[in-house]
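J.: after the sequence you'll find the predicted model.
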Amino acid sequence: MTFPRISHLARCGAVSLLAVGLTGCAIDSSSDSRQAENGAVQVFAASSLQPIGGELERAFERENPGADITFNYGGSTALVRQLANGAHADLLITADTASMDSARTSVPELSDAQPHTIATNRLVLVTAANNPAHIHRLEDLASGEVTTGICAAQVPCGVIAHHVLDQAYLQLGKAAEEENVAAVATKIATSAVDAGFVYSTDAAALARQGKTTEIPLPQAEPNQYPAALTASGSHNVKAEKFQQWLASAEAQKILRDHGFGPAPEGSTTASPSTDRRTTESTASAAAGRA
């Protein structure tokens, strides 16, 4: 199932801190523990994964009876901010490595995380259906008659888009700034903008809805999607299995079918439990040789 989850802090804040603040938070932690025991897995995922989240969820749950995956989507920086403010998640998937690095330094639950990249994507420019503004190249966006959807500068899709514009020494004629790429895609789909910067996966979905024009951006480097277990997630068997499953042939086929690229060679990192087992085995062997 997929629905927004009320954050840990929001639930605790709803109770008078003077009366039962700490007790309320303690009860919430027990609730999270019980959910993990029941197979519940809370995944915080970049909004660009929303079109395929349900398919990934269903495929994993078919293979793992008792698992119950719940996705919470948002801009990568917004997700990191939610976690830093106390929201609970078992697994975080961001749309770039910078957001994951930020999470590992600002979120105690992720300080020892071992992320691995599950996929890549690429930013493109897509016009509204039938291209009413006659946009055929990046430079056309400088016209004062053209409105372009673009992600906020602090989220991955915005970082890349602004970098592309800076490289071209180009300023948008009119900009409609959105908090995540899904919001930009919606503006394109409803012709609320003449064009917008979205990922190639969003472009594929938009093409199925109407006659859009996709303009490649060769100067845009592919962005990576690292996935990392939180401290609580590393003790959730189903969460650990789901992270590992995302690298499986079946999961990778689902990602590929929706336009995602493969993870870079050598980008997979062993899970924390594997690292511990490897370290312990190495230590034992060394002790034996000594």
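T.: Done, it's in. Numbers count the residues shown, from 1 in each chain.

J.: CA atoms for contacts and neighbours, from now on please.
T.: OK.

J.: so where do the strands sit in the chain?
T.: Assignment of strands within the chain using DSSP state E yields the ranges 40-46, 68-74, 91-93, 116-121, 123-127, 147-151, 174-178, 195-199, 214-215, 223-229.

J.: roughly how far apart are Gly53 and Glu139?
T.: Distance of Gly53 to Glu139, computed by C-alpha to C-alpha, to the nearest Å: 34 Å.

J.: of these two, who's got more company?
T.: Neighbour tally, Gly53 and Glu139, criterion other C-alpha atoms under 10 Å: the higher count belongs to Gly53, 22 against 14.

J.: excluding its backbone neighbours, what's nearest that one?
T.: Nearest in space to Gly53, with sequence neighbours left out and distances taken as C-alpha to C-alpha, 6 or more residues apart in numbering, is Phe71 at 7.2 Å.

J.: burial of that neighbour, as a residue count?
T.: Using other C-alpha under 10 Å as the criterion, Phe71 is surrounded by 24 other residues.

J.: likewise the one 10 residues further on?
T.: Applying the criterion other C-alpha under 10 Å, we find 16 residues in the vicinity of Arg81.

J.: with the one 3 residues further on instead?
T.: Residue crowding around Ala84 was assessed by other C-alpha under 10 Å; the count is 18.

J.: ok, it touching Ser106?
T.: Yes: counting by C-alpha atoms under 8 Å, Ala84 sits close enough to Ser106 to count as a contact (6.2 Å).

J.: so which residues of the stretch 151-290 of the chain form helices?
T.: Assignment of helices within the stretch 151-290 of the chain using DSSP state H, counting those that start in this stretch yields the ranges 156-167, 181-189, 200-209, 237-245, 249-257, 272-289.

J.: now mean neighbour count too, for these, in CSV please.
T.: Written out in CSV, the entries for the helices of the stretch 151-290 of the chain read as follows (neighbours: other C-alpha atoms under 10 Å):
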stretch, mean neighbour count
helix 156-167, 19
helix 181-189, 23
helix 200-209, 19
helix 237-245, 21
helix 249-257, 16
helix 272-289, 12
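
J.: out of the ones you listed, which comes closest to Leu110?
T.: Among those, the nearest to Leu110 by C-alpha to C-alpha is helix 272-289 (11.4 Å).

J.: got the angle between that closest one and helix 237-245?
T.: 90 degrees (axes from the mean of the first three to the mean of the last three C-alpha atoms, to 10 degrees).

J.: how far out from the middle of the chain is helix 272-289?
T.: Here the centre of helix 272-289 is set off from its chain's centre by 33 Å, with C-alpha atoms, centre = their mean, to the nearest Å.

J.: okay, the angle between it and strand 223-229?
T.: Using the same axes, to 10 degrees, the interaxial angle of helix 272-289 with respect to strand 223-229 works out to 70 degrees.

J.: packing partners for helix 272-289?
T.: Contact partners of helix 272-289 among helices and strands, from 3 or more C-alpha pairs under 8 Å, 6 or more residues apart in numbering; DSSP states H and E: none.

J.: okay, now the one to match up with it:
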Amino acid sequence: MTRSARRNRRMLQASGASAAVLLALSACSSSDSGDGSGGDSGSSSDKLSGEVTVFAAASLKESFTTLKKKFEKEHPGTKVTFSFGGSDSLAASINGGAPADAFAAASPKTMKMVTDKGGTDGKPSTFVRNELEIATLPGNPDKVSSLKDLTKSGKKVVLCDKSVPCGAATQKALDASGLKLTPVSYEQDVKAALNKVVLKEADSAVVYKTDVKAAGDKVEGVEFPESAKAVNDYPIAPLKNAKNPDAGKAFIELVRSGEGQKVLGRAGFLKP
């Protein structure tokens, strides 16, 4: 074999080896790409599971319970557990170490109780607003038409405690109207105040519109103009010491989503 022929043969062998390497690399790349795209849509890192604990203002009970069902359906293997109550009590529990993944408060002031202690994972965001309404007995037998009517002698009126958001908002409305009201009791959350009327232990209560709506025909709602000066913003935030942080953030995403806002809107909440 001539020197030229040997050189040509070596060149062909090298070209063949290079082509084989390129084909192998291409196959690996294609295989990796396919595995990667499949992993993005159904990887274990993206799959949520376990218990999600949400602390939420009492007025959110009905709408959040609806969202719980949707969340658990979308994320099989998860279970949403709620602790509903007065926002100030919930904030105090979180600051005291109670385990929770997310907190939805009925006012920025009560959320600040947690943020001031460094308890939130990021800045809270307002997701809805809520307005006050007077809840009376069905049929409104006392013909209540304003806040002033609640000051009449002999009327059993219940208010939320001033330490909770609905009570603080009620006080703002009373201040705006220049009225003083002495209730028969102060309740620790809005559901407790409303329940006094439902059980006919009180003639009326100042609560949120959403709670009047949720009660259906058990009470009758009466709007009053001063409520416009006492609208509460509701902030929500993931918590720093969350046991299931990814699921907690996913629940917050659902609350803030278009579908979540529809559920909250149907419950009577106002847009943020």
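T.: Nice, I can see it. Owing to the predicted nature of the structure, the values given are computational and were not obtained by experimental measurement.

J.: circling back: out of the helices of the stretch 151-290 of structure 1, which comes closest to Thr77 of structure 1?
T.: Between those, helix 156-167 lies closest to Thr77 of structure 1; by C-alpha to C-alpha that is 8.1 Å.

J.: matching residues in structure 2 for the closest one?
T.: Mapping helix 156-167 of structure 1 onto structure 2 (TM-score structural alignment) gives residues 165-176.

J.: ok, average deviation of the matching stretch from structure 1?
T.: Between stretch 165-176 of structure 2 and its aligned partner residues in structure 1, the average distance after superposition works out to 0.9 Å, using mean C-alpha distance after the TM-score superposition for structure 1.

J.: got the contact list for that stretch?
T.: Contacts to stretch 165-176 of structure 2, defined as C-alpha atoms under 8 Å, 6 or more residues apart in numbering, come from residues 86-88, 106-107, 110, 132, 147, 159-162, 180-181, 189-190, 206-208, 226-227, 229-232.

J.: quick one, which of those residues are buried?
T.: The neighbour-count test (16 or more other C-alpha atoms under 10 Å) marks 86-88, 106-107, 110, 132, 147, 159-162, 189-190, 206-208, 226-227, 229-232 as buried among these.

J.: and the counterpart of Gln261 of structure 2 in structure 1, what does it touch?
T.: Taking TM-score structural alignment, the alignment pairs Gln261 of structure 2 with Gln252 from structure 1. Contacts were defined as C-alpha under 8 Å, 6+ apart; by that measure Gln252 of structure 1 touches 118-119, 246, 262.

J.: if you set the cut-off to 7 Å instead, what comes out?
T.: Leu246 (C-alpha atoms under 7 Å, 6 or more residues apart in numbering).

J.: His8 of structure 1 too?
T.: Under the criterion of C-alpha under 7 Å, 6+ apart, the contact partners of His8 of structure 1 comprise 86-88.

J.: so what's Thr110 of structure 2 closest to, chain neighbours aside?
T.: Setting aside the residues directly before and after it, Thr110 of structure 2 is nearest to Asp88 in space (C-alpha to C-alpha, 6+ apart), at 5.5 Å.

J.: now check structure 1 for the residue matching that neighbour.
T.: Using TM-score structural alignment, the partner of Asp88 of structure 2 in structure 1 is Thr77.

J.: would you check that its match makes contact with Ala153?
T.: No: the pair Thr77 of structure 1 and Ala153 fails to qualify as a contact (C-alpha atoms under 7 Å) at a distance of 10.5 Å.

J.: and for Pro115 of structure 1, the neighbour number?
T.: Pro115 of structure 1 is surrounded by 27 other residues when neighbours are defined as other C-alpha under 10 Å.

J.: what residue in structure 2 is paired with it?
T.: Match for Pro115 of structure 1 (TM-score structural alignment): Pro124.

J.: give me the distance between that match and Asn195 of structure 2.
T.: Pro124 of structure 2 sits 30 Å away from Asn195 of structure 2, going by C-alpha to C-alpha.

J.: same question, Lys213 of structure 2
T.: As defined by C-alpha to C-alpha, Lys213 of structure 2 lies at a distance of 13 Å from Asn195 of structure 2.

J.: where in structure 2 does stretch 9-28 of structure 1 fall?
T.: Using TM-score structural alignment, stretch 9-28 of structure 1 lines up with nothing in structure 2.

J.: most neighbours among the contacts of His8 of structure 1, which one?
T.: Counting neighbours by other C-alpha under 10 Å, His88 comes out on top of those with 24 neighbours.

J.: show me what that residue lines up with in structure 2.
T.: Using TM-score structural alignment to pair residues, one finds that His88 of structure 1 aligns to Pro99 in structure 2.

J.: just give the number of residues close to the nearest residue to its match once chain neighbours are set aside.
T.: Take Pro99 of structure 2 and drop its neighbours on the chain: the residue closest to it by C-alpha to C-alpha, 6+ apart is Ala242, 6.8 Å away. Neighbouring residues of Ala242 of structure 2 were enumerated by other C-alpha under 10 Å; the total is 22.

J.: OK, contacts around whatever residue of structure 1 lines up with Leu150 of structure 2?
T.: The alignment partner of Leu150 of structure 2 in structure 1, by TM-score structural alignment, is Leu141. Contacts for Leu141 of structure 1 (C-alpha under 7 Å, 6+ apart) come out as 148, 172-173.

J.: mind putting these into JSON lines with distance to Ala59 of structure 1?
T.: Formatted as JSON lines, the entries for the contacts of Leu141 of structure 1 read as follows, by distance: C-alpha to C-alpha, whole Å:
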{"residue": "Thr148", "distance to Ala59 of structure 1": "36"}
{"residue": "Leu172", "distance to Ala59 of structure 1": "42"}
{"residue": "Gly173", "distance to Ala59 of structure 1": "44"}
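
J.: which of those lies closest to Glu63 of structure 1?
T.: Lowest distance from Glu63 of structure 1 to the contacts of Leu141 of structure 1 (C-alpha to C-alpha) belongs to Thr148, with 42.4 Å.

J.: what's the burial count for the closest one?
T.: Residues within reach of Thr148 of structure 1, counting by other C-alpha under 10 Å, total 26.

J.: alignment lookup: Leu199 of structure 2 to structure 1.
T.: When the two structures are superposed using TM-score structural alignment, Leu199 of structure 2 falls opposite Thr190 in structure 1.

J.: residue contacts, its match?
T.: With contacts defined as C-alpha under 7 Å, 6+ apart, Thr190 of structure 1 has no neighbours.

J.: can you do 10 Å?
T.: The contact partners of Thr190 of structure 1, taken as C-alpha atoms under 10 Å, 6 or more residues apart in numbering, are 128-129.

J.: Ala98 of structure 2 is in contact with Ala91, isn't it?
T.: Yes: with the criterion set as C-alpha atoms under 10 Å, Ala98 of structure 2 and Ala91 qualify as a contacting pair; they are 9.5 Å apart.
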